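Participant: have a look at this prediction, sequence included:
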Amino acid sequence: MSDSDPFDAVFPGFPAAEPPAAFWRDPASYDAVLRDVLLPPLAAAARRGDVPLALQCAVLQRLHWYFSVDGRERAPTVVVDEAMAAVFHERVRTLMAHIEVDAVASFPVATTEIRHVLLAYRDPSLVCGAAVDAYDHRQGLARVSYWIHGEPPAERLLVDGREVSPAFAKRRACNYFRRRLLRQRIAWVDIAEARSLQLEVDGRLVALALGPQPFSARPAAPAEAGDGSGLPARIRAGFPPGKGGQEPLPAGWRGWKVRLLKALARSAPVRWRYGRSWVFIDREENADDSAEHLYRWVRQQHPEVNAWFMLSPQSADWPRLQAEGFRLMPPGWRRKLLVLNAEHIVSSHAEWVFGGFDRRLFGDAMQWRYTFLQHGVIKDDLSHWLGPREFDCFVSSSPAEHESIVGDDTAYPYTDREVRRTGLPRHDRLLRYADETPSDEANILLVMPTWRGSLVDDRAQACTPQERVTAFAASEYATRWRAVLGSPRLHARAAEAGLKLAFMPHPNAVPYIEAFGLPPDVQLVTAGDTSIQRVFARAAAFMTDYTSVAFTMAFLRRPVFYYQFDQQSYYGGGHNWRPGYFDYERDGFGPVALNEDQLLVQLEAFFDDGCRVAPEFLARMERAMPDRDDESCARVYAAMLSLDQPRAAAAGQGSELAGHKR
């Protein structure tokens, strides 16, 4: 349906097109709109004895926007708190009572998952959509997947007629508006040498489709005799190596450019220089994150690896790394040739999965493994952002973080196949920096608040640069941090303890630095001016609000203070983050203050106690970051090598990595 949907008049104020952001931030959208706009036409038709299919689809069109928007990264629907969620789900359940299952099945607009989410409100108990939707040629693993409405069924996987356990498996929670509405089963099965593959659910063999999970509002179709015979061969042929998604090349010059680039990438001189390369990148504009530190380790420990580091020549880090002898690769056609010959792409950020190429055109040439090193430690629910991405290796650090990603009934689609608890490579050098820093130089109280998504709205209303700074300065965020950074009480007590204040603003806040009114004795620290690693090593204590950099301080066993003056609004739409497994009161590495006076009292107690980490918080640090060593690079390297080993060989490697220092 489109903006001209004839049902727009039936649902005033809620057209079929996606509503604007203001709609999703209005509490009425999750109650009154459903009750007073969508329900009356359905209820009236039901009283007449028949709800037309067109009306059902018009309601589904509008309902699907709720779940589509909630499934996005940093969705505005995070304004929905627990009380609002309870009302919302009851309203949707009432609406769905008037929607036939066949209407959901025939509704073409929503994704397969959202159609299952809508179906869930009719409380079915079934397993459906069984399919093999991926195959890893190097490890010989096929991914079997199906949807579960109700309790998980008894499952048996049969390879060549013999029951086998999955190599890796989980049940992914499909969470929307603070509720798990159904589950997705994910199981990786070794079929490298197999001749047949079958799935049995609750004692019944079910058919396995080949490709994306199909939608069905009925129980999985029974398998016919001999269905599993020859399936592994069809799987191996149906999922060719590469990133998939290849389409016929377009006509004209565009198609010829693709052919020419592929041919040039396969040429002997190019393969001689770039063949089997390992390509590292932090960000285009800066380095000094885990990819830089892992690159350095690989070059030192394994010079036989054809390693390259991607960076913009305009980066402040370019001269430093060039002087150190890094093999730097700027943007341009040579980089394209490098990437098309890559064996591994290794990044501390998630956006380089496809190497900057269109997988529809270059899928067959995209043969690399992608290792996501992470910028930090995950504490919030980032499944809506990371979940759709295809990682071969996903680095984790904390046991609780790892379990929040791979565990049953968590929202990520990843298993222990992809996620390896190795630690962050940048922590190896950080630990050495910390050990090398004399105690009298570890003398700064580092203040490092994170950003707020809502501040973008505030600054966008102003016109000139100075007006933007003035608007920013008037925000609660700037006002609160300005007061702390300028507090005479804090400055006096810190000086008595031999500590200096240093302020590291979020990169988004750097253009507004004058709004913080920094006193002369507060050192301003930015990534472009100094090594962030060395600043962390000099931190005697750390003050933040919500940033995951606190895990780095936990790794170093340095005191942490949380100043959360906007705690209620931060996870209520102020920053579009979704709370995860980490609870600051239960799991945090230091006390939580909700106002300035509380914060200063906590800091004064810390000064009076000799600037030590309290035993309670030290124990939390040790649980969260137990692997306080300089072996993360070695563990990541081993995990990357295991990606190209057959499952039988990689199994021992994976278990060895998973069990380190536990």
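Facilitator: Received it, and whenever you're ready, just let me know what you need. Numbers count the residues shown, from 1 in each chain.

Participant: rest of the way, CA atoms for contacts and neighbours
Facilitator: Fine.

Participant: residue contacts, the residue most central in space within the chain?
Facilitator: Geometric centre of the chain, nearest residue: residue 386, 3.0 Å, by CA atoms, centre = their mean. For residue 386, the contacting residues are 350, 412, by CA atoms under 8 Å, 6 or more residues apart in numbering.

Participant: here comes the other one, which I'd like you to weigh against the first:
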Amino acid sequence: MSKGRTKFSVVVPMFRTEKFLGELLQSFDAQRRGDYELEFIFVDDGSDDASADVAQAWLDRSGRAGQVIRQENGGVSRARNRGIAAATGTWITFPDSDDLLSDGYFAEAAAAVHAATSDVVLLSANVWRYEEASGKRADVHPLRLKFRDDVGAVDLAERPSFIQTQAASAFFRLDVIREHDIAFVEGLRVAEDAVFASTYLLSAPTTIVVPLRKSIYYYRRRADATSAADSYKTNPDFYFGRFVRGYLPLLELAKSHGDIPRWLENIILYDLSWYFPREMNKDRKATHLTDAERAKAIELLRAVLRQLKASTIVNYRLTAISPEVRALMLTLGDNPLPEVGTVRLAKNVAGSFEICYLFRDELPTELIESDGSTVTPVTAKTRKLDYFGQELLRERIIRLPELADIRISLDGRYRPLQYGGYYLGSSEATAARVRLSAAAPLKTTALWRQMAIRCAAEVVCYTKAPIPAPTAVSKGAALRRQRYRAFIRNLAKTPRFADKYRDAWLVMDRVASGHDNGEYLYEHLRTERPDINAWFVIQKGTPEWDRLSGLGFRLIPYRSVEHKVALQCAAVVASSQLDVEIVEPTPADFYRHKRRPWRFVYLQHGVLQHNLAHWFNGKDIDLLTTASVDEHASIVEDGGTYRLTADSVVMTGFPRHDAILKAAEGHPYDQRSVVLVAPTWRDSLFLPKASFAARRKLRDPFLETDYGRNWMGLLTHPALKQLADEENAEIVYLPHPNFRGNTPEVTYPDHVTVIDSTPDIHELMARARVTVTDYSSIFFDAALAGSRIVYFQFDQETFLNGSHSYLPGYWDYDVHGFGPISTQLDDAAKLTNEAYTAQGGQWPQLFADRIARTLPLADGKSADRITELIESKFRV
């Protein structure tokens, strides 16, 4: 392009990044020499730290050309615009002040400029992730494929997948920016980079870009999660501004030049591919929005998607978009759903099949046939796809008896069935192809294991996930893994193990502990049903292993060779937990057919109060047991968010409740003296797991958290000390298992007994006169044992709106609760004192009535019911 020296203007916006800026400056110092020159423009956006002073000192020390501009806080876009106004280079770039650049960053860019034609308008650097916590740098960006080869200049009109969404990692021609008066949208705090880059490309004389494979831009992922990308809940632009001031004006600009280009559609879809899945993540879901705000978010999405071509939505593949989200995008854009790929068949529970289909608007007229005869479903429900409360697209779930062949007609049109998940492929499948595919019934039994897609004509798949980041797995390691898998499978075939674990029931609670529904179901099987080949799985070398071994349990060490072999032969795995180490104890490829041979029974840990559809729907649950009327209804109800249907969710009661009732018989209420303080945990207080099955650690010291201050405040409150002194009350603190061993700095008062190991919780509840908790399902068990309940919910507003691993569900503490509620420490202490000292007639009968209605199966026969249910349902 230019045979002279290229001048790059480097604009660095700064806001409270003093502690990171030094690393960026070091990367500037390390730049290789080349046929280019640099000017540095640091724009301090009203920082209250020394960022500007650090930048000025570096300019003075290094002798580099540049300046430091100071302005009142106005946001990154205003800072960048100030930099544009001051720039004198030919090209301009905008690295963030907390990121880093490779040492050849500018040399490679200059070489590309010199080698390119005059038509090139944008240079795109290769973005890698820099993990601040570990110092690791990884080539894992979703758009990394455009750097796979040195492709040279690329025209986006011909290669619309080579999109540019970041301004920080791009170089722009300053003459184009000034000729068309292009600026960052000031005040916009999300998608501002994509909007600027797209506005620039729409205005530029060409759309020719050059990917710079060797110019590496290291994007910092901060250890303290304080990046702008992590502050969505306090950023109104996240749900509204990105559309109102970003994409909608951008689309209008595009239409003023003609048709909306495919590359721009891809940029918007790239953004939305991250936007929609957040609604399925309890940490990211927009629970903090009002109903009106969620409706507004949907309308803005519709305004954008109506302008995108259906073919682009269907064929987009730069990042993974689930078929469900892709179908929702089509629906919000007022497009019909494809007839191919939106009806699926899944073999789920033994003896039955499941047909699911996506539909928009009204429920269609269904006709299901087998061998020419109409089939009546075992059960059916309509599931709400809970994205911002939208009701335009829903899912139908139908359970059928196991049949030889099936076909389905919706509103008089036979629809092609496929195995496994939904599949939205090329939009080029014609109506003729659909009719050909749907003409014959689907032979279900013979093709199940092949997971085949039955289509009469070939349909090209455009829904592939992005290529994963490369992993360094040697051929030797792969061969050793293959041999180990074969060893486990072959061991399972030997008479010794095949006979030992044939049709076994493997029962668990947590990996390293019992005292939950798993243990009490196993105890029932051991004593009452020795004909069932039952085993209990737990980590060896733990106190719980020794305890259960002493009780005569048949134990299998968790994840041992014995465990992996038993999983090859088992008929049932039943557990009170749903974590990945329970439902996926070994990878699927360890099993003979690459799929687990056993059925999973989720016994639950406690009565469900909150909406855990985001958690349950991602797990392969064959049978779920419940104990409460409202809990059960919330899962199986028509129009709810759970995929589970009435034939796989059964109200049986809990085996743990059997044990609680038995223990409570020996402790009349007027002889009880325990005040049990048993709050649940807070997900936000803990760091992620460091490894598989590892314990999570606290982010901050316990007493520096609101949680620690409030619960320690209650335990040390004078009102509880008074109960201990004057009423001989035993104040017992039962920390959640996740806190045990995580609070060594905490000192407890003499009147408080701390249970810092796995206790006989049922004996403890049977002795409890009052139980104080927050949101823990322990209150169901305590109430069943006869304890009075007090709720202390100091963080009610945030907790009940998705800050923990829960989302709001059917349960309303004011309507369904078993006791009074307090949000203030002093009030909680007062209510605890009143609950302990109140005579029988002084405690509201309302709470006793609610308990009786909510838990109707308190008869000591739950383990019997579950055993009989598993036998009949799975024919074991």
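Facilitator: Thanks, I have the structure now. Since we're looking at a predicted model, the values are computed, not measured.

Participant: please state their TM-score.
Facilitator: Overlay of the two chains. TM-score (TM-score structural alignment, normalised by the length of structure 1): 0.86; 626 aligned residues with a CA RMSD of 3.2 Å.

Participant: follow-up on the earlier one: counterpart of the residue nearest to the centre of structure 1 in structure 2?
Facilitator: Taking TM-score structural alignment, the alignment pairs residue 386 of structure 1 with residue 616 from structure 2.

Participant: quick check: that match vs residue 184 of structure 2, distance?
Facilitator: 42 Å (CA to CA, to the nearest Å).

Participant: cool, and residue 21 of structure 2?
Facilitator: 23 Å.

Participant: check residue 84 of structure 2 too.
Facilitator: 10 Å.

Participant: tell me which of these two has more neighbours.
Facilitator: Applying other CA atoms under 10 Å to residue 84 of structure 2 and residue 184 shows that residue 84 carries more neighbours, namely 24 against 21.

Participant: and that one, what element?
Facilitator: helix 76-86 (DSSP states H and E).

Participant: in structure 1, which residue range corresponds to that helix?
Facilitator: Using TM-score structural alignment, helix 76-86 of structure 2 pairs with nothing in structure 1.

Participant: just the buried positions in stretch 245-256 of structure 2, please.
Facilitator: Residues of stretch 245-256 of structure 2 classed as buried by neighbour count (16 or more other CA atoms under 10 Å): 245, 246, 247, 248, 250, 251, 253, 254.

Participant: equivalent analysis for stretch 61-73 of structure 1, please.
Facilitator: Those would be 61, 62, 63, 64, 65, 66, 67, 68, 69, 70, 71, 73, for stretch 61-73 of structure 1 by 16+ other CA under 10 Å.

Participant: and the next helix or strand after the helix holding residue 84 of structure 2, how far out from the chain middle?
Facilitator: Sequence order places strand 91-93 as the next helix or strand after helix 76-86 of structure 2, per DSSP H and E. Distance of strand 91-93 of structure 2 from its chain centroid, counting by CA atoms, centre = their mean, to the nearest Å, is 38 Å.

Participant: determine the longest helix present in structure 1.
Facilitator: helix 53-70 (DSSP state H).

Participant: how much does that one stray from structure 2?
Facilitator: Helix 53-70 of structure 1, aligned to structure 2 and superposed, deviates on average by 1.2 Å (mean CA distance after the TM-score superposition for structure 1).

Participant: which strands and helices lie in contact with that helix?
Facilitator: Here helix 53-70 of structure 1 touches helix 101-106, helix 112-120, going by 3 or more CA pairs under 8 Å, 6 or more residues apart in numbering; DSSP states H and E.

Participant: what's the most buried one of those?
Facilitator: helix 112-120 (a mean of 22; mean count of other CA atoms under 10 Å).

Participant: what does it correspond to over in structure 2?
Facilitator: With TM-score structural alignment as the criterion, helix 112-120 of structure 1 aligns to 323-331.

Participant: can you find the partner of residue 640 of structure 1 in structure 2?
Facilitator: Using TM-score structural alignment, residue 640 of structure 1 lines up with residue 870 in structure 2.

Participant: nope, residue 396 of structure 1 is what I was after
Facilitator: Using TM-score structural alignment, residue 396 of structure 1 lines up with residue 626 in structure 2.

Participant: check contacts around its match.
Facilitator: Here residue 626 of structure 2 is in contact with 603, 604, 607, 632, 649, 650, 651, 652, 653, 654 (CA under 8 Å, 6+ apart).

Participant: that older thread, the match of helix 112-120 of structure 1 vs structure 1, average offset?
Facilitator: Counting by mean CA distance after the TM-score superposition for structure 1, stretch 323-331 of structure 2 comes out at 1.6 Å.

Participant: now tell me what touches that stretch from outside.
Facilitator: 276-277, 305, 310, 313-314, 336-337, 358, 360, 392-393, 422-424, 463.

Participant: before we move on, what about stretch 504-523 of structure 2?
Facilitator: 532-540, 542, 544-545, 553, 558, 566, 569-577, 581-582, 603-605, 654-656, 659, 693, 758-761, 863.
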